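>>> my questions concern the predicted model and sequence given below.
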Amino acid sequence: MLKLGGARLLDDRDASAVEAALAEAPVAGCMVSARVEIAGLEPWRLGGELWGIERGLLRGGRLDGLCFAGPNLIPLRGSSSEWRVFADRALRRRRMCSSLVGPAEQVLGLWSELAGEWDTPREIRDHQPLLAMSGQPRVTPDPLVRRVRPDELNRYLPAAVAMFTEEVGVDPGLEDGGAAYRARVAELIAAGRAFARFEGDEVVFKAEIGAMSNAVGQIQGVWVHPERRGEGLGATGTAAVVDTLVNRLDRTASLYVNAYNLPACAAYRRIGFREVGSYATVLF
């Protein structure tokens, strides 16, 4: 593999350069921005490393390459030269991430450098439209969709597990009995970022704001009970989460969706989402 210099581990001294890079693509970079705004750039607080490449001689200048390496590997900026450098750094240690995810050009470019060196992925989703909206939803929000309370974790969790298993193809309880996933769901509930429509003790719609920066909230985990699909609950429920993000939290609402999920794509268009880019995901 061709080596072109190295990717530098960024820290708090690089804050202004990172902030400028992330501000250029606030929707695409929401997952990383949300972490950086809360924790800064030091790896022990960030929960991962932020790698940067700058062609200039002065620290703090424009970043030509930017990549987050943590539970997910998220390349945000670069071209073929930067992808080779990031791949070289990633290959210095065993694979730590469960996926590559982010802007499609970056993810697929980086994966082209890693393929054959890392183990074969379970699935490659090479086109996931990245959607955003900052206005009123065109679909009337479901008034019964609300924030999940902490004491409702046990009622909410089965729906979250079902969604994860259906979407990712892996039961989140297999590795550690579900402790880590349960803790993550509990964290989202405690932060007021898990939403559901309950009917009795059963969840018939759920969604979460998985990442939230100062400008953007990224919706994830949209799910409708299998016996209630086709009733429009996905559209009206998602509209309720959009309404919270746009009108109460003053954020742009965003999400990404598998292009082959035609019913979901149609529902999001009805709500008012527009395509602003494309994501890709490599799942291990």
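Sure, I can see it.
>>> every contact and neighbour count from this point should use C-alpha atoms.
Fine.
>>> and the helices in the stretch 101-250 of the chain?
104-114, 153-168, 179-190, 233-243 (DSSP state H, counting those that start in this stretch).
>>> deepest in the core, which of those is it.
helix 233-243 (a mean of 26; mean count of other CA atoms under 10 Å).
>>> residue closest to the middle of the chain?
Using CA atoms, centre = their mean, the residue of the chain that lies closest to the mean C-alpha position is residue 31, 5.2 Å off.
>>> go ahead and confirm that one touches residue 211.
Yes. Using CA atoms under 8 Å, residue 31 makes contact with residue 211 at a distance of 5.4 Å.
>>> what do those two both touch?
Jointly contacting residue 31 and residue 211 under the rule CA atoms under 8 Å, 6 or more residues apart in numbering are residue 218.
>>> which residue packs closest to residue 52, ignoring adjacent ones?
Nearest non-adjacent residue to residue 52, counting by CA to CA, 6 or more residues apart in numbering: residue 66, 4.7 Å away.
>>> ok, now which ones touch the one you found?
Residue 66 sits next to 50, 51, 52, 53, 75, 76, 77, 78 when contact means CA under 8 Å, 6+ apart.
>>> try 10 Å this time
Residues touching residue 66, when contacts are defined by CA atoms under 10 Å, 6 or more residues apart in numbering, comprise 7-8, 10, 18, 21-22, 50-54, 74-78, 82-83, 86, 106.
>>> hold the first one in mind and look at this next one:
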Amino acid sequence: MRVLDQHDIAEFEQLLRRDPLTNLFVASRVAHLGLAPEQLGCAVYGYHVGGELVAACHVGANLVPIGDDRDAIDAFAEAIGPRRRVWSIMGSAQAVRQLHQGLVARWGDSWARTRDVRAHQPLMVTDTDPGIEGDPAIQRIGLADYEPYLDAAIAMYTEEVGVTPLDGSGSYQRYVRMLIQMGHAMGALQRVRGQASRVWFKSDIGSAWSGCCQVQGVWISPELRGRRLSIPAMAQVVRLCRQRYPVVSLYVNDYNTRARRLYQGLGFRTVGELATVLY
């Protein structure tokens, strides 16, 4: 096992392409920043068998195993060590489960004290436009509407994760601004004369690579829920995504049956299972 560098990019991409939708988060980061640790901001460990790269692990704020070779997972757990610096473990459900169990077995308490474990998150995908009309109010968000979009993004994150994304460093604000600049932020604004605009629906493209994207951060203002506004809103999101990326994916918690039915009605089908361990 060793830390991968930019010289390993071709072999690493071959590994990613074995399951591009599951690996989309890491693939997107590496495509934008490169594989060198000083550019990516973290190390990616690689595990070779007989000279072939069979597994890897992104060791940043998000710990992401790629591949589920048992010996590789054990080697990653050993190398990561007892001091937990990550916010989450995420990726293929099997690999996440194996890595989390390995870290707890090897290093104990610091890895055992989780805030939440979402063990079953169906990975869903569509490569066609929905069969229903989209809501034309849903558009790409521009920088002029950064502030109301940021407010909605903070509300979504806090509701979904249970803690605020704001940490005093400004990193979340920069992340939201970057999404807007990339054309990856979508939403609908309510404009009232004499009052500040507000975003009542939002969704982002969190990752994109090789013609595929992953939708995340779907949120609708609480007072508007239950009115079936999410269906045409998400139909429009899929159409906007497919203008740039033919394949649109997302993942959802298995217990969120309402959301799963909504996505199925828009043409999404389940192709795998992810998991997330939150700290």
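Thanks, I have it. Predicted, not measured: the structure shown is a model, and the values here were computed from it.
>>> quick TM-score on the pair, please.
Comparison of the two superposed chains (TM-score structural alignment, normalised by the length of structure 2) gives a TM-score of 0.93, and 270 aligned residues with a CA RMSD of 1.4 Å.
>>> ok, back up a step: quick one: map the residue nearest to the centre of structure 1 onto structure 2.
Using TM-score structural alignment, the partner of residue 31 of structure 1 in structure 2 is residue 25.
>>> contacts only, for its match.
58, 62, 64, 90, 91, 206, 207, 208, 209, 213, 214.
>>> that one: which element?
Here residue 25 of structure 2, judged by DSSP states H and E, is contained in helix 24-33.
>>> helices or strands next to the helix or strand following that helix in the packing?
Downstream of helix 24-33 of structure 2, the first helix or strand assigned by DSSP H and E is helix 37-40. Using 3 or more CA pairs under 10 Å, 6 or more residues apart in numbering; DSSP states H and E, the elements in contact with helix 37-40 of structure 2 are helix 24-33.
>>> how close does the helix it packs on sit to structure 1?
Superposing on structure 1 and averaging over aligned pairs (mean CA distance after the TM-score superposition for structure 1), helix 24-33 of structure 2 comes out at 1.2 Å.
>>> and that helix, how far out from the chain middle?
Centroid separation between helix 24-33 of structure 2 and its chain, computed with CA atoms, centre = their mean, to the nearest Å, is 11 Å.
>>> what of stretch 228-238 of structure 2?
Using CA atoms, centre = their mean, the offset of stretch 228-238 of structure 2 from its chain centre is 20 Å.
>>> which residues of structure 1 does that stretch align to?
Residue span in structure 1 matched to stretch 228-238 of structure 2, by TM-score structural alignment: 232-242.
>>> compare the contacts of residue 66 of structure 1 with structure 2 and list the overlap.
Mapping the contacts of residue 66 of structure 1 onto structure 2 (both residues aligned by TM-score structural alignment, their matches' CA atoms under 10 Å) leaves 7-8, 10, 18, 21-22, 50-54, 74-78, 82-83, 86 still in contact.
>>> next, count neighbours for the counterpart of residue 14 of structure 1 in structure 2.
Correspondence of residue 14 of structure 1 to structure 2, assessed by TM-score structural alignment: residue 8. Neighbour count of residue 8 of structure 2, defined by other CA atoms under 10 Å: 14.
>>> dump the residue contacts of residue 8 of structure 2.
Residues near residue 8 of structure 2 by CA under 10 Å, 6+ apart: 35, 36, 46, 53.
>>> and the furthest pair within those residues?
36 and 53 (16.5 Å; CA to CA).
>>> so which strand or helix has residue 52 of structure 1?
Residue-wise, residue 52 of structure 1 maps onto strand 49-53 under DSSP H and E.
>>> residues in structure 2 matched by that strand, start to end?
Under TM-score structural alignment, the alignment places strand 49-53 of structure 1 onto residues 43-47 of structure 2.
>>> mean shift of that stretch relative to structure 1?
Taken over the aligned residues, the distance from stretch 43-47 of structure 2 to structure 1 averages 1.0 Å (mean CA distance after the TM-score superposition for structure 1).
>>> just give the closest residue to the aligned partner of residue 213 of structure 2 in structure 1, not the sequence neighbours.
Residue pairing (TM-score structural alignment): residue 213 of structure 2 is matched to residue 217 of structure 1. Spatial nearest neighbour of residue 217 of structure 1, excluding adjacent residues (CA to CA, 6+ apart): residue 253 at 5.2 Å.
>>> residues contacting that neighbour?
Listed by CA under 10 Å, 6+ apart, the contact set of residue 253 of structure 1 reads 27, 131-135, 209, 212, 215-219, 239, 241-246, 273.
>>> map it onto structure 2.
Using TM-score structural alignment, the partner of residue 253 of structure 1 in structure 2 is residue 248.
>>> which of the helices or strands spans that match?
strand 247-251.
>>> any idea of the angle that strand forms with helix 230-242?
Here strand 247-251 of structure 2 runs at an angle of 130 degrees relative to helix 230-242 (axes from the mean of the first three to the mean of the last three CA atoms, to 10 degrees).
>>> for strand 247-251 of structure 2, give me the average deviation versus structure 1.
Strand 247-251 of structure 2 sits 0.6 Å off on average (mean CA distance after the TM-score superposition for structure 1).
>>> any idea how far that strand is from the chain center?
Distance of strand 247-251 of structure 2 from the chain centroid (CA atoms, centre = their mean) equals 10 Å.
>>> do the same with stretch 46-60 of structure 2
Counting by CA atoms, centre = their mean, stretch 46-60 of structure 2 is centred 21 Å from the centre of its parent chain.
>>> quick revisit: among the contacts of residue 25 of structure 2, name the ones in strands.
Cross-referencing these against strands under DSSP state E gives 58, 62, 64, 90, 91, 206, 207, 208, 209, 213, 214.
>>> picking that back up, can you list the neighbours in contact with the match of strand 49-53 of structure 1?
Contact with stretch 43-47 of structure 2 is made by 1-5, 8, 12, 26, 30, 35-37, 52-60, 63-67, 69, 71-73, 75-76, 79-80, as judged by CA under 10 Å, 6+ apart.
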